[in-house]
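Visitor: Got a predicted structure here, sequence first:
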Amino acid sequence: MYYDLTISIVTYNTNREELLKVLQCLEKVKLNKKIFISDNSENQDIKKVIEELNSNQIEYIFNNSNKGFGAGHNVIINKLLNKELDSKYHLIMNSDVYFEEDVVEKLLDYMSNHEKIGQIGPRITGKDGTLTYSCKLFPTPLNLIMRRFIPLKKIVEKMDYDYEMRWYNYKDIVEGALLSGCFMLLRTEVFEKVGKFDEKYFMYLEDYDFCRRIGEKYEVIYYPKVEIMHEHAKSSYKSRKMLLIHIKSALTYFNKWGWIFDKKRSETNKKLKKLYNINN
């Protein structure tokens, strides 16, 4: 069956109220849509929540294992690639993302009028309304190392100012290098040309890797005219286990794209900074 929009949400022991809240947001999207809950949990408790809603717009998939964030989304992406499912656009989102009515429609309206766009992302705030610097340059190893392991506040802030494009006003529509993986709105055709998530990443940086590959074929656009709220963030800052997973993902990313010599990183970052007359 054909849909205007397919949506995938990966869950793992997700709170009932959290899931219901995001589904209520998606209910406001007035499009022919299908929502897939790809559940990486140990049990099927979430299935009961879906069954209670009794909606033919929502499909629950129990994966019976947790192979990671990207792998969970790939379950649905594989359906699109195998033509078991057909849509014009696909939304990859977290279960802790919330937004008001018309957000998705406005993003799609802009996207439909700009055919070169492969991925678009909105302005993102935290629960307290603080802006999330979600439009980033391609990272260097130092960006990630300094943030976590060398607590020299002034140096880290200076590096983040550059890496998180804080010199950009976050009000203009701009072509970015990397956007947040918590809300990735894509043309479905992207999967045929770019592929799916690299499952070598269990969690963290799989969105950077995927976004980077999209940017090689399409425009990746930050569209701050609409806003979403991302309730949770930086879980690796609170858990040693998640920190180790983050480190492993960073190793995977830089082994793949380059530690010191990364021509694409240099060219793209330089181009973006030039737009705003940033010389360093």
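Guide: In hand now; what should we look at? Here the structure is a predicted model, which means the values were calculated and not measured.
Visitor: Going by C-alpha atoms from here, please, whenever you check contacts or count neighbours.
Guide: Fine.
Visitor: what are the ranges of the strands in this structure?
Guide: 2-11, 33-39, 58-62, 86-93, 97-99, 117-125, 131-132, 174-175, 183-187, 219-230 (DSSP state E).
Visitor: so what does the first one touch, helix or strand wise?
Guide: Right, the one you point to is strand 2-11. Secondary-structure packing of strand 2-11 (3 or more CA pairs under 8 Å, 6 or more residues apart in numbering; DSSP states H and E): strand 33-39, helix 69-81, strand 86-93.
Visitor: Relative to Y60, how far out is the residue nearest to I61 when sequence neighbours are not counted?
Guide: Excluding its sequence neighbours, the residue lying closest to I61 (CA to CA, 6 or more residues apart in numbering) is S38, at 5.0 Å. Per CA to CA, to the nearest Å, S38 is found 6 Å from Y60.
Visitor: Which one of these two is surrounded by more residues?
Guide: S38 (23 against 18; other CA atoms under 10 Å).
Visitor: Hmm, that one is touching N13, no?
Guide: No: between S38 and N13 there is no contact under CA atoms under 8 Å: 11.6 Å.
Visitor: For Y208, grab the count of nearby residues.
Guide: Residues near Y208, counting by other CA under 10 Å: 19.
Visitor: ugh, wrong one, L152
Guide: With other CA under 10 Å as criterion, L152 counts 10.
Visitor: got the contact list for the longest helix anywhere in the chain?
Guide: As assigned by DSSP state H, the longest helix anywhere in the chain is helix 240-257. Residues from elsewhere that reach helix 240-257 (CA atoms under 8 Å, 6 or more residues apart in numbering): 141, 144, 200-206, 209, 235-237.
Visitor: Please compare the first structure with the one that follows:
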Amino acid sequence: MGGGRLHRRRDLPDLEDAARVIPSDLAVVVVNHNAGAYLERCLRSVLGAAAGIELDVVVVDNASTDGSARVAVGAHPQARLVETGENRGFAAGVNVGIRETDAPFVFVLNPDAEIWEGTLDGFVKVAREHPRAGAIGPLVRNSDGTVYATGRIVPTIGTALGHAFLGPFLPDNRFSRRYRLADWDRRTEREVDWVSGSAFLLRREALDEVGLLDEGFFLYAEEVDLFTRLRRAGWSILYTPELEVIHEGGVSTGRSRRMHLLHSRSVARYFAKHHGRGWRLPLVPLVRLGLRARAELVSLRDAVRRRRP
């Protein structure tokens, strides 16, 4: 797992012994980095939504400095804490959590997200009813309660360009609407190309076939990469409103220029990995330049907004 040393902590040893005897139905992996009080609320919501199934809840702390992980696990000793000792990114943290567990399903949840409606038992039931679903995403709400457009397509180059440069300034443009499947109200179950990385369930059998998350993605696009690999291997990506999650967003990362640039690098890496062959190979440096320009434009837009009274 790299040069970092993992430190495991469990407040009640008898719970660890019990976990070896009782198999878990679902592992829940929460990767934390300075999420503050949000993490405790996240764990509380997870444990409160079990509805009778056996959970194995693992908090993977990526070198937080705010003490949030120890406080949250101390408040909820049913959870386990694994401290990586360094921040190697979201994908690496998720992989640590997956390797720490053996349940047939793994629910990856951001530390600033909470289960809002539904139960984890019902969510797992959907997974069992769809044995070829390699990943399943729930309905995700923004912090104000509006529905976030999780469950999207992987766009064509033309749609991607239109969304990239028009979306931040004219969000209702036809390219962004096509990419976000804007005419769909998210009240119905359907197969999609990818779901939000803030909350998604993975089938371990599918992971055993295609591998874990690509740790070359420090942050952003790692879930799209995984879902692309799953679909190419014949697994489906399913969206279901059976479970609802509310997501604050940006608590660990913020919305700085650095994050916009990191997003652009990750998307460019995804393009090079999955589409940078044949006639598209010469497009790879152009895509990198275009995404870098987009990141700078969005950063400038954010700076202007901050200056407004």
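Guide: Now that the structure is in, tell me what you want to look at. The structure presented is a predicted model; accordingly, all values stated were derived computationally and were not measured.
Visitor: which non-adjacent residue is nearest W167 of the first structure?
Guide: Closest to W167 of the first structure by CA to CA, 6+ apart is Y161, at 6.8 Å.
Visitor: quick one, helices of the stretch 101-250 of the second structure?
Guide: Under the criterion DSSP state H, counting those that start in this stretch, helices of the stretch 101-250 of the second structure are mapped to 120-129, 157-166, 174-180, 204-210, 222-232.
Visitor: What subset of the contacts of helix 240-257 of the first structure is buried?
Guide: When these are checked for burial by 16 or more other CA atoms under 10 Å, the buried set is 144, 201-206, 209, 236.
Visitor: and which of those residues is nearest K34 of the first structure?
Guide: For these, the closest approach to K34 of the first structure (CA to CA) belongs to E206, at 23.7 Å.
Visitor: quick one: contacts for the alignment partner in the second structure of that closest one?
Guide: Here E206 of the first structure is matched to E222 in the second structure, going by TM-score structural alignment. Listed by CA under 8 Å, 6+ apart, the contact partners of E222 of the second structure are 91, 213-215, 266.
Visitor: do the same with F107 of the second structure
Guide: Counting by CA under 8 Å, 6+ apart, the residues that F107 of the second structure touches are 26-29, 199-202.
Visitor: Next: A199 of the second structure.
Guide: 107-110, 113, 137-138, 140, 245.
Visitor: Could you find the counterpart of it in the first structure?
Guide: A199 of the second structure maps onto F183 in the first structure, by TM-score structural alignment.
Visitor: Aligned to E164 of the first structure, what sits in the second structure?
Guide: Aligned partner of E164 of the first structure by TM-score structural alignment: R180.
Visitor: any idea how far its match lies from I153 of the second structure?
Guide: R180 of the second structure is 7 Å from I153 of the second structure, by CA to CA.
Visitor: How about D112 of the second structure, nearest residue that isn't a chain neighbour?
Guide: The nearest residue in space to D112 of the second structure (CA to CA, 6+ apart) is Y38, at 5.1 Å.
Visitor: you'd agree that neighbour is up against A72?
Guide: No: assessed by CA under 8 Å, Y38 of the second structure is found out of contact with A72, at 9.0 Å.
Visitor: Spatially central residue in the second structure, please.
Guide: The second structure has G197 as the residue nearest its centroid, 2.1 Å off, counting by CA atoms, centre = their mean.
Visitor: Which residues lie in contact with that residue in this structure?
Guide: 109-110, 223.
Visitor: which of those tops the neighbour count?
Guide: The residue in those with the most neighbours, by other CA under 10 Å, is L109 (26 neighbours).
Visitor: now the alignment partner in the first structure of that residue: how far from D128 of the first structure?
Guide: Using TM-score structural alignment as the criterion, L109 of the second structure maps onto M93 of the first structure. In this structure, M93 of the first structure and D128 of the first structure are 20 Å apart, going by CA to CA.
Visitor: cool, I35 of the first structure as well?
Guide: Plainly put, I35 of the first structure is 28 Å away from D128 of the first structure if you go by CA to CA.
Visitor: Those two: which has the busier surroundings?
Guide: I35 (22 against 9).
Visitor: The more buried one is in contact with S8, isn't it?
Guide: Yes: if you go by CA under 8 Å, I35 of the first structure and S8 touch, sitting 6.0 Å apart.
Visitor: Leaving out chain neighbours, which residue sits closest to G151 of the second structure?
Guide: V195 (4.4 Å).
Visitor: Can you get me a residue count around the match of E164 of the first structure?
Guide: 19.
Visitor: now it, nearest residue through space, not along the chain?
Guide: Among residues not flanking R180 of the second structure along the chain, R152 sits closest, at 5.1 Å (CA to CA, 6+ apart).
Visitor: Please say which position in the first structure that neighbour maps to.
Guide: Under TM-score structural alignment, R152 of the second structure pairs with K136 in the first structure.
Visitor: looking at the alignment, what does L39 of the second structure pair up with in the first structure?
Guide: In the first structure, L39 of the second structure lands on L19 (TM-score structural alignment).
Visitor: do L262 of the second structure as well
Guide: Using TM-score structural alignment, L262 of the second structure lines up with I245 in the first structure.
Visitor: any idea how far its match lies from P151 of the first structure?
Guide: Counting by CA to CA - I245 of the first structure and P151 of the first structure are separated by 20 Å.
Visitor: got it, and G126 of the first structure?
Guide: 23 Å.
Visitor: One more: I260 of the first structure?
Guide: For I260 of the first structure, the distance to P151 of the first structure - CA to CA - is 22 Å.
Visitor: repeat for K256 of the first structure
Guide: Distance from K256 of the first structure to P151 of the first structure, by CA to CA: 27 Å.
Visitor: Check K264 of the first structure too.
Guide: With CA to CA as the criterion, K264 of the first structure and P151 of the first structure are 29 Å apart.
Visitor: more neighbours, these two?
Guide: Taking neighbours as other CA under 10 Å, K264 of the first structure and P151 compare with K264 leading, 14 against 11.
Visitor: Look at H7 of the second structure and say how many residues are nearby.
Guide: What H7 of the second structure shows, counting by other CA under 10 Å, is a neighbour count of 12.
Visitor: Now do the same contact list for the nearest residue to it once chain neighbours are set aside.
Guide: Distances taken as CA to CA, 6+ apart place E83 nearest to H7 of the second structure, at 4.9 Å, with adjacent residues excluded. With contact taken as CA under 8 Å, 6+ apart, E83 of the second structure is in contact with 6-8, 60-63.
Visitor: when you align them, which residue in the first structure goes with E83 of the second structure?
Guide: When the first structure is aligned by TM-score structural alignment, E83 of the second structure is paired with F62.
Visitor: From S41 of the first structure, how far out is its match?
Guide: In terms of CA to CA, F62 of the first structure sits 8 Å off from S41 of the first structure.
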